[in-house]
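In: Structure, please.
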Amino acid sequence: MNTKQYLKRINAPLEKPSLTSLAKLQKMHLQQVPFENLDVIRKVPIYLNLETIYKKVVEMNRGGYCYELNGLFHSLLTDLGYTAHLISATVLRPNGEWAKADTHATILVYLDEPYLVDVGFGAATPRRPVPLNGIMKTDIGETYRIAQQTERTYDLIREIDGVRRTLYRFSSDTKELVDFHEGCVFNQVSKDSTFTHTDIVALATETGRITLQDHTLTKVINGVTEKTELSPEEKEFALNNIFSLSLKYV
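Out: Below is the predicted model:
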């Protein structure tokens, strides 16, 4: 992996490891590299191979879903000198049902204390590192905190406008990217997967988030939500010009 090219892809400087630098890397990644499942919908296989993922995300200017984005970002952090480990999480869906166990890949980074760092959870991804000590972190109207459940399990909780929701439960046990093979296959082919039904694209901005689900474009700007239904032509324009994604690479 070419670290300088990766940093150029996310418009981030080369800096020594620190909490401030880590927060900057996470923020820039979320604003430059979209979460997207376009390959899944178009039956393009996704393999847990860092060389392939690097080519897709950095050289082809694409995004990806959690295994790709957090897998590659974990590799970048390690190359930059951070002590970072991949970990697994189980997503709690908005309807209150738990998704397939341990099929979300995310990252723990160890600095003065451990921090949860995620760049691959779509429109609900925290924008900054979240400490495991329960302290709340707020950014553009979204508050995140972590609640410990057992000695090695924790819940990531988000609060917006006074409404709290658990997003996922994770374990601090270290994983390798290959450990997510079953989950990666499941999320590409199963009807029970969130990602096999329609296009999902999400990108953070300086003032909120922009998401695309099927033909619905949602912009959240300083807490104000605006939804627009797009024609096929408008959708392609949005992919190209808002998310900087070209379907010719799918």
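
In: contacts, neighbours, all on C-alpha from now
Out: OK.

In: All the strands of this structure, residue numbers only.
Out: In the chain, the strands defined using DSSP state E lie at 35-36, 83-91, 104-110, 114-117, 130-131, 137-139, 142-148, 153-160, 163-171, 200-204, 208-213, 216-221, 224-229.

In: Of those strands, give the one that comes closest to L14.
Out: strand 83-91 (16.5 Å; Cα to Cα).

In: which residues does the residue lying closest to G81 once chain neighbours are set aside contact?
Out: Closest residue to G81 apart from its sequence neighbours, by Cα to Cα, 6 or more residues apart in numbering: P17 at 6.4 Å. Taking Cα atoms under 8 Å, 6 or more residues apart in numbering, we find P17 in contact with 80-82.

In: Mind checking which of the residues you listed land in helices?
Out: Of these, none are assigned to helices by DSSP state H.

In: Show me which of those are buried.
Out: With burial judged by 16 or more other Cα atoms under 10 Å, the buried subset of those is Y82.

In: Turn the contacts of P17 into TSV, columns for distance to V117.
Out: Written out in TSV, the entries for the contacts of P17 read as follows (distance: Cα to Cα, whole Å):
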residue	distance to V117
L80	15
G81	15
Y82	12
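
In: now, which of the contacts of P17 sits nearest A23?
Out: Checking these against A23 with Cα to Cα, the nearest one is Y82 at 12.5 Å.

In: Distance check, the closest one against V44.
Out: 32 Å (Cα to Cα, to the nearest Å).

In: just Q31 next, same as before
Out: For Q31, the distance to V44 equals 25 Å [Cα to Cα].

In: Let's see this one next, to set against the first:
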Amino acid sequence: MRDIVKNYLKTLGFDKQISSLDEITHLIKAHLKTFSFSSMTVLLKDEISLDINKIYEKIVINKRGGYCFEHNKLFFVVLSELGFDVKSYMARVVNNTNNIVPKTHRFTILNFNDERYLIDVGIGFRSPCVPVKIIDEFTPSHLGISYCVKTLEKNLFALASLKDEEKFTITNYELNNYNEADYEMGHFYSHKHPSAVFVNNLVISSINDTEIRSLRNDNYIKIYENSQEEILIDGFETFKKIVSNDFNMSFNEEELESIFNHYVKNKLL
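Out: Now for the predicted structure:
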């Protein structure tokens, strides 16, 4: 475990002890910039393990991306090994609706200096780039976006974002106790159930200091602080470059062609 954390930090350019909230923020930003959120291995029907060694190998070494159960477990393990007081939970991804949806999302709560913070590096292009303090106030994050953990009722909370005075509820959750079996169940649904979003859609995203990059099937947009740009995917070569250059992921030609033909090309026709 120690080697995983050491090599993870080295990959992100961290060579000093992380001990402050600001340093955790820098680590979150480096993670979101370097390791893409992606459903590609789900669509390729790869076996996706939640073993931390497999997660590290897949995301950090092989650059094949991952989703919440992978990204947030990796970040949780790193913080835990660094000596931080962290606990993981499950949430429902509600996307600003009142729909009844299963608990298919993992995230982390950090206890730091007698305050609690929500950390989520696995909610795709909506991921906060800062630890979000659990109070009913918005915390500035990136590109003019702020985040808040709202108390809805006793033991029921919601993570919401705010930009240009528009609020968007991303997830809601309860602070119940969860274990690895619970995460395995949510993970199984998310990458196996025929109605699951990631089973039916190509979803890739990353966040850096100047833009959010978000690809969903054939729709690729770059979101800036005051504008957004739609990028035309005019063929396979363009798609291949986007995956490799914009999202820093590594897939072979056959895998890329399969994804392109099923989830990008068909949408373009």
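
In: Of the strands of structure 1, which is nearest N11 of structure 1?
Out: strand 200-204 (14.1 Å).

In: what does the closest one correspond to over in structure 2?
Out: Aligning strand 200-204 of structure 1 against structure 2 (TM-score structural alignment) gives residues 203-207.

In: about what we covered before: same drill for Q31 and V44 of structure 1, tell me which one is more crowded.
Out: Between Q31 of structure 1 and V44, counted using other Cα atoms under 10 Å, the more crowded position is Q31 (22 against 12).

In: Would you mind finding the match for K16 of structure 2 in structure 1?
Out: By TM-score structural alignment, K16 of structure 2 lines up with L14.

In: residues near its match, how many?
Out: Residues within reach of L14 of structure 1, counting by other Cα under 10 Å, total 13.

In: Surely it touches Q5?
Out: No. Contact between L14 of structure 1 and Q5 fails when scored by Cα atoms under 8 Å: they sit 10.8 Å apart.

In: Distance of the residue nearest in space to the middle of structure 1 relative to Y65 of structure 1?
Out: With distances taken as Cα atoms, centre = their mean, G120 lies nearest the centre of structure 1, 1.2 Å away. Relative to Y65 of structure 1, G120 of structure 1 is positioned 6 Å away (Cα to Cα).

In: Common neighbours of these two, please.
Out: When contacts are counted by Cα under 8 Å, 6+ apart, G120 of structure 1 and Y65 are jointly contacted by F35.

In: To which residue of structure 1 is L44 of structure 2 aligned?
Out: Match for L44 of structure 2 (TM-score structural alignment): R42.

In: Quick check: that match touching V250?
Out: Yes. R42 of structure 1 is within contact range of V250, at 7.4 Å (criterion: Cα under 8 Å).

In: right, and N37 of structure 1 touches Y67 too?
Out: No. Applying Cα under 8 Å, one finds N37 of structure 1 not in contact with Y67, separated by 11.3 Å.

In: Contacts only, for the counterpart of F247 of structure 2 in structure 1.
Out: Under the alignment defined by TM-score structural alignment, F247 of structure 2 is paired with F243 of structure 1. F243 of structure 1 makes contact with 34, 201, 203 under the criterion Cα under 8 Å, 6+ apart.

In: What is the neighbour count of the equivalent of T139 of structure 2 over in structure 1?
Out: Structural alignment (TM-score structural alignment) places T139 of structure 2 against K137 in structure 1. Neighbour count for K137 of structure 1, taken as other Cα under 10 Å: 17.

In: And the one 10 residues further on, by the same measure?
Out: Per other Cα under 10 Å, the neighbour tally for A147 of structure 1 reads 16.

In: what do we get in structure 2 for it?
Out: A147 of structure 1 maps onto K150 in structure 2, by TM-score structural alignment.

In: I'd guessed that match sits against F157; true?
Out: Yes. Here K150 of structure 2 reaches F157: they are 5.5 Å apart, a contact under Cα under 8 Å.

In: OK, contacts around the match of L44 of structure 2?
Out: V250.

In: ditto for A123 of structure 1
Out: Counting by Cα under 8 Å, 6+ apart, A123 of structure 1 has contacts 202-204, 209-211.

In: which one of these is nearest V130 of structure 1?
Out: Using Cα to Cα, the contacts of A123 of structure 1 come closest to V130 of structure 1 at A204, 16.8 Å.

In: Excluding residues flanking it in the chain, which one is nearest that closest one?
Out: A204 of structure 1 sits nearest to Q31 (Cα to Cα, 6+ apart), 4.7 Å away.

In: so what corresponds to the one you found in structure 2?
Out: Using TM-score structural alignment, the equivalent of Q31 of structure 1 in structure 2 is K33.

In: dump the residue contacts of that match.
Out: Going by Cα under 8 Å, 6+ apart, K33 of structure 2 touches 206-208.
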